[in-house]
Each structure stands twice: as structure tokens, then as C-alpha cells.
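> predicted model follows, preceded by the sequence.
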Amino acid sequence: MTLPMNERVRHIQLSGIRQFFNLVANEKDMISLTIGQPDFPTPDHIKEATKRALDEHFTSYTHNAGYLPLREAACRFVETKYGLRYTTDEVIVTVGASQALDIAFRTILTEGAEVILPAPVYPGYEPIIRLCGATPVHVDTRKTGFKLLAEHIEPLITERTRCIVLPYPSNPTGMTLTSDELKQIAALVKGKPIWVISDEIYSELVFTGKHESIATWLPDQTIVINGVSKSHAMTGFRIGFLFARQWIVEHMLKVHQYNVSCATSIAQKAALEALTVGINDANDMKKQYAERMTYVYDRLRAMDFDVQKPNGAFYIFPSIAQFHQSSFDFALQLAKEAKVAVVPGSAFSTYGEGYVRISYACSMEELEKGLDRMESYIKKGAR
């Protein structure tokens, strides 16, 4: 007997990132340059704050929107860092940035709506969009340095367009948008019945200049997503933040409330420590990521890879067109013969085909070893 299920779920694929990671995870002596997991430990003062929360019995439900001191700290953080102004009624503490995206999409999307997003792109957006009965409209950004520009967006806007996703700094490319590029998108969208979801989870990891948010120029139509996973090496704590105008936050809070009630109380205390005492914790990590990025970029260029130099996050996205293989076949062969795991570009939409993603969120020693193996493999004649 086959019992009924949601057909939209049936047609969703597991993340290509995880599929490939799982495929090679048990291989001996594998250098994995796959997952976006910071190799830095969570700072000690944050771990101590977590222990104190337990000792102080801070183990009950918090307000649905989150522990008030944490919401206050989150508002101060984005104002201090990026000049964004929100009140405590304009922020929700979520179970990671992923849950923030989920409640945002489920609040603003209706059946038949369209969502414009750049490609190649992180694979976590499309499944949620489709579960909402909406349609993702991918924009090929390969000819503009992996940047989604106003000139791309304008011809794609229809009466069904409800949202544009700006995921910068980008996973998988590490690219960012300039203030001028953001201003042009804001000018295009302003006054239209279109939301912008600005996924800024890597905002603290920008190597040149400072991170800028489109919410600076389009505050009433922007939903900002952020969190402490990448900035403070707190992926397992699962704390994200959603910022938007109060009237729409009130509706998103209803979805959040029936989805998870509230984020974990202990993790919220840890995040409070991160955003206050640890407000600049990301600086040392960012410095090391920048050094790793330069090293990986230079090594890839020396191997004759065609590759854009990233300006943020901890990913780089070289072309493998020269090898005349699909990205999956190239990555699989590299894993089997050189014991180096990278993510096939096809995991990031069809526009990622012909590329691979390398994560440098691992030690310099691992990067050196992995790139040495890759170079030896290529010199032998990758096939």
C-alpha cells in the first residue's frame, strides 16, 4: 500500500553538496574541500557563556521572537557594522539562517509567484520556493563575474515576480556586490510590489572594503537574513536573524511560532555573548580566510584554471572546462585518483556545470596538501 504524500516533496532532490560529501566521506586519506564548516573552534568566551546558561537554568522557552537582550544586541550589531536600523519588533531570532529563509519565503510567496535569483547559487533556496508553489527564475551570471545586476533583473520582472534573492557574499563563488550595483537594483525595485531577500550570512567575511546591504537603500522592501554560524564559527548552535519592517515581521512571526516556537534558549545566550563581547571575533578569522583565499587563488592560476578572485565567504569556483568532463565526473575522478574532494558545480544549478567549488574553510596545511595532490593529478593528465 502506498500512502499519500506531498508531491512537491517527492520531486525535491537532496542537496548536491551533501550527496557528494556523503559519497566520499568514508574514503581513507581523503582531503575534503567540500563543506562550508569553519575549521576554527567556537571562541572560548562563547562556550563559557553557553555553560553559564545551563548553570543558571536558562533552559525554558523564550519569547517567540527571541530573548529580548539578544534582539537588542542583534539590532545594535547590524547598526554598528552596516548602518542598518531596526527595532526589537523588527527582528526574529531563528534556528539558523535556513529557518529564517523558510519563514520569509512562506510568508511572502503565493501559488504561481516567481522568484528571481542568481545562478550558480546555493541550493537551499529553490526547494523552499517550490514547496511554496512558486517558481525560481535563475539568472545566468557567468558573464558578469557571478554578479546579479539590475540589467539582468529588469527584463525578467513580470506581474508574477514577488521576490529577488541577493545572496552576497556568495556561496559558491565568494563574489560581492558594490554599493553602486546595489543602488541600481534598489532603484529598479523601489515602489514595485517586489521583495528583496538579502542573505547576508557571510557579511563579516568580506576581504576588501566593508559589507554593504541593499537594505541601506531599500529598507521597506528588504528582508535581511544573517546569523552567527559563519562569523563566529557557531554552525551547530543554529542561531540566525531575520530583519524587516515590523508589519511584515508580525506575519513572519506567526509562521515561525508554529514552526519552531523559539530558537534554543541556551544557544541564544551564546549568541548574545557573540554579538556583544565577541562583536569583533570574526576579524582574526577573516584575516586567515583572506590569506587562504590568496593562496588557493594563486595555486589555481598557476595550474591554468580560469577562476574569479573571491572577495568574501570562504569558497572559490574555478572553471574545469579545459578538462572536457562534467563537473560530477571531474570531481569523482579527482576524489578517486587524487584523494581530494571538491563539490561539483552542478550542485549549484545547471549554470554551475563546468565548475567546481572549493572550500578553504580548513587549515592551510590541508589546503597545501589538497592542492599539491590536485596539481599532481592534473600534471599526470586529468581525464
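Looks like it came in fine. Numbers count the residues shown, from 1 in each chain.

> CA only for contacts and neighbour counts going forward, please
Fine.

> so what's the gap between the biggest helix by length in the chain and the chain middle?
In the chain, with assignment by DSSP state H, the single longest helix is helix 282-302. Chain-centre distance of helix 282-302: 18 Å, with C-alpha atoms, centre = their mean, to the nearest Å.

> kindly report the same for stretch 99-114.
Per C-alpha atoms, centre = their mean, the centroid offset for stretch 99-114 relative to its chain is 17 Å.

> which stretches in the stretch 1-150 of the chain count as helices?
Using DSSP state H, counting those that start in this stretch, the helices of the stretch 1-150 of the chain run over 7-10, 16-24, 44-55, 68-82, 96-108, 125-131, 150-153.

> presented hereafter is structure B, for comparison with structure A:
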Amino acid sequence: MVEMSKYMRKILSDVPTLKVFDFSQYVSKIPGIIKFTIGEPDFDTPEYIKEAGIKSIENNRTHYAPQRGTVGLRQAVADTLAKKYGLHYDPATEILVTNGVTEGISTAITAITNPGDIILVPTPTFSIYTPDVMIAGGTPVEVDTSKTGFKLTPALLQQYLNKYGDRVKGVVFVNPSNPTGIAYSQAEMNELAALIKGKPIFAICDEIYSELNYDGEYSSMAKVIPEQTILANGFSKSYAMTGWRIGYLCAPAKVTDLLFKVHAFAVTDIATFVQDAAEAALKAGDEATKEMDAQYIKRRDYMYKRLTEMGFECSQPMGAFYIFAKIPSFLDQDDNKLIYQLANDAKVAVTAGSNFGKGGEGYLRFSYATGMDQIKEGMDRLAAFCKKEQGNK
């Protein structure tokens, strides 16, 4: 019998799985485990959004949708971006509805990448961008930002532009960041934009956490170089709609036309009733998101205080719902080993920093997208574990 897997695309053998999800599945089998792993809101989708989806189904909005997205949702996206962020996109030609931001990013990278092209991926960052580039046939180059406050600085970006020259096709920006919670100011974005402005380099901007920006202003490459920016956003995090799988891309019309080709042949369209629910989410304003944000801030502040008291050196998260913490000297410095020790001995599950690329080794990511009672119990367990480990040194 022929082993056909040997004859598939060779690059796929080098593409990793999402270790964050692999580990989360492992710890789910441990009785009584408290999980700070997956970045999924513990809130339910707001009732008015669910009601809009149900009403849409009852009205038989269950047939094929327009492949670029419903007119109503694209208009709602355009109106929201203009009102909240001062970004102006033509809903007919510059907005494309996607199967979540994950598909949107994959579509964007696939559409811009030719063999040999380099995409710069500042790390630590969520683990989809590097594999997407590999699958697209390009070369991902991770940029370690651990020495620059987990931010891509102009000097660091220029260093890589000088090194790779015309081969650089794109730079990934995740703002606010997963896993660090760090957010760029617009002034910082402007300085970075100046280095690629007028060059054939795309800014691939994942802004899925833009609504979860607690301490800073909204900032984006789209404000400075919209002609070079592919902006991706969605509803999973801010509206607790992870299971609905709905997002969108924004880009200049001619770029969107080519993004559409990749998207259309991969997924055809997005369910109409899901788009109707997302439209309702935007039209209702940000009352629901503000309520969730207030809870996230309380959780962030509590977890940050507890971790700091235990000896963890933490980044000060400005957005998203993660704390990125440097492992104290009295604990195992191998983050991949430590997460299994914590899960099995302390019954606390966190994510290894090295899962997020260069610069993440020796760190742990804590998600506070879970209830305060769970956070308090998890921090108590972790504190007891740390006290015991310190006593053994």
C-alpha cells in the first residue's frame, strides 16, 4: 500500500499545530483544573445579538449570502470604523466579510505572498502568522521584541529591512498584542509607518483586540498608510462571539478584489444569519462591550497584583485579556516543562511563552478571560505552589 502522506506538500511536515490548543485539550482531562489558557471570553454572546441571529433564521435567511458579505453588515462595518476610529472604507469595494479573523489573516497572507517573499512577524505573538506564511510558500522571519518592551521599534524594523531588502513583502502588526497585552500609541505607529511608506510592503494589521484597549488610544497603520494596509478585525473577542466565526478585512479596492479571490474559492460565503447577528452587534453600539471591558479591567488588576506579589515580572497589559509573566528564578526556567508541572501539581493551566515564538521563552501567558472566582482560586493555588518551591530551594 502506498503511503500517500509522503507525497503531500513537503512544507506541511514543518508546519506546527497550534500548541496552545493542544495543551488546552491535554489539561481538560485533569479533574478540577483551573484554565488560564485559551483566550475565549467566559461571557455569553449578548442576548440582542443571539435574538438577531434567531430572527434571521426564522425569516429563512439561510441561503447563500453575497460572497463579499451582506450589504447590511458591510455598511455597518464601514459606519462603525468611520464613527469610532476615523477610518473610511467603501462598503461596496473595500470591505470583505470573512470566516473570523483567522481566515482573514490566512487570506491576506496567501494573497500577497509569492515564493521567496519575506513576511516579518514581531514576536512573541499568536501562532498563526508564521505557519500561514509557510503554507503560502513564503519565508516567515520572526523579530524578537523581548529586549524592546515587546514592541517593534523603528530601529529594530530598519535593521530587518536593511538585512532583507526588497524581499520583504509584509509586516504583521497585532495591536493590542496577544500574548503580552501591549498596545502601540499612534505616534509609535506613525514612526514605523514612515519606514515602509511608499515601498511595496504591506502592513498586515490584526486588530481583533481593538475594542479591548483599556488604557490607551486606538492606533492603527490604517490611519497613516491605508493604501498599504490590510486591516483584519472581527467579533469573537469584543462581543463574545468566538463560535460564530465572523470577521472582516478592509483594504483598498484593487487589493480587496484580489483578497476576494482567495476567500471566495476557500469558503464561498459566510452564513447569512451569522452576518445579520454581527450587524446587530455593531448597530447597538458598545454598551455590551463596555460592560465586559469593566470586568476585564478588574480581573487584570487583581491577577497582575497577585502575580507580582508571587515574584513574577509582568508586562503591564493595556489591552486584550492576557498577562505575560517572566518566570521567577525559583521555578523551572523551561516554560514548556513548567506548564506541565503547574497543571499536574497545582491544578493550574497556563500557556508556555515559547509557544509564541522568539522572545517568549522563559515566560508564561495567563488569560484572564475567565470568572473572578476562578481567578482567585487559581492565584491561591499558584501562590501555594510557589511558596512550596521556594521552600525547596
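That came through fine. Treat the numbers as computed from the prediction; the structure is a model and nothing was measured.

> superposed, what's their TM-score?
A TM-score of 0.98 describes the superposed chains when it is computed by TM-score structural alignment, normalised by the length of structure 1; 383 aligned residues with a C-alpha RMSD of 1.1 Å.

> what's the mean distance for the longest helix of structure 1 versus structure 2?
Taken over the aligned residues, the distance from helix 282-302 of structure 1 to structure 2 averages 0.8 Å (mean C-alpha distance after the TM-score superposition for structure 1).

> and the helix or strand following that helix, which stretch of structure 2?
Going down the chain from helix 282-302 of structure 1, the next helix or strand is strand 315-316, by DSSP states H and E. Per the alignment by TM-score structural alignment, strand 315-316 of structure 1 matches residues 322-323 in structure 2.

> got a list of contacts for the matching stretch?
Contact partners of stretch 322-323 of structure 2, identified using C-alpha atoms under 8 Å, 6 or more residues apart in numbering, comprise 39, 178-181, 300, 304, 314-317, 365-369.

> please repeat the previous calculation with a cut-off of 7 Å.
Residues outside stretch 322-323 of structure 2 that contact it (C-alpha atoms under 7 Å, 6 or more residues apart in numbering) are 178, 179, 180, 181, 314, 315, 317, 365, 366, 367, 368.

> list just the nearest of these to residue 292 of structure 2.
residue 368 (11.9 Å; C-alpha to C-alpha).

> what does the closest one align to in structure 1?
Residue 368 of structure 2 maps onto residue 360 in structure 1, by TM-score structural alignment.

> for residue 112 of structure 1, see how far away that match is.
Between residue 360 of structure 1 and residue 112 of structure 1 the computed distance is 39 Å (C-alpha to C-alpha, to the nearest Å).

> give me every residue that touches residue 115 of structure 2.
Going by C-alpha under 7 Å, 6+ apart, the list of residues near residue 115 of structure 2 reads 137, 138.

> over in structure 1, tell me which residue corresponds to residue 124 of structure 2.
By TM-score structural alignment, residue 124 of structure 2 lines up with residue 120.

> how many residues are close by that match?
28 (other C-alpha atoms under 10 Å).

> touching, it and residue 349? I think so.
Yes - counting by C-alpha atoms under 7 Å, residue 120 of structure 1 does reach residue 349; the two are 5.7 Å apart.

> without its sequence neighbours, what residue ends up closest to the equivalent of residue 343 of structure 2 over in structure 1?
Correspondence of residue 343 of structure 2 to structure 1, assessed by TM-score structural alignment: residue 335. Of all residues beyond its chain neighbours, the one nearest residue 335 of structure 1 is residue 341 (5.1 Å), with distances taken as C-alpha to C-alpha, 6 or more residues apart in numbering.

> what separates the one you found from residue 108 of structure 1, distance-wise?
Taken as C-alpha to C-alpha, the span from residue 341 of structure 1 to residue 108 of structure 1 is 38 Å.

> what do you get for residue 122 of structure 1?
To residue 108 of structure 1, residue 122 of structure 1 is 20 Å away according to C-alpha to C-alpha.

> cool, residue 374 of structure 1 as well?
Noted for residue 374 of structure 1: a distance of 45 Å to residue 108 of structure 1, by C-alpha to C-alpha.

> ok, these two, which is more surrounded?
A count of neighbours by other C-alpha under 10 Å puts residue 374 above the other of residue 374 of structure 1 and residue 108, at 22 against 16.

> please enumerate the strands of the stretch 101-250 of structure 2.
With strands called from DSSP state E, counting those that start in this stretch, the stretch 101-250 of structure 2 shows them at 118-123, 139-144, 168-174, 202-206, 229-234, 247-250.

> pipe the ones you listed into TSV and attach mean neighbour count per row.
Formatted as TSV, the strands of the stretch 101-250 of structure 2 follow (neighbours: other C-alpha atoms under 10 Å):
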stretch	mean neighbour count
strand 118-123	26
strand 139-144	20
strand 168-174	23
strand 202-206	24
strand 229-234	26
strand 247-250	26
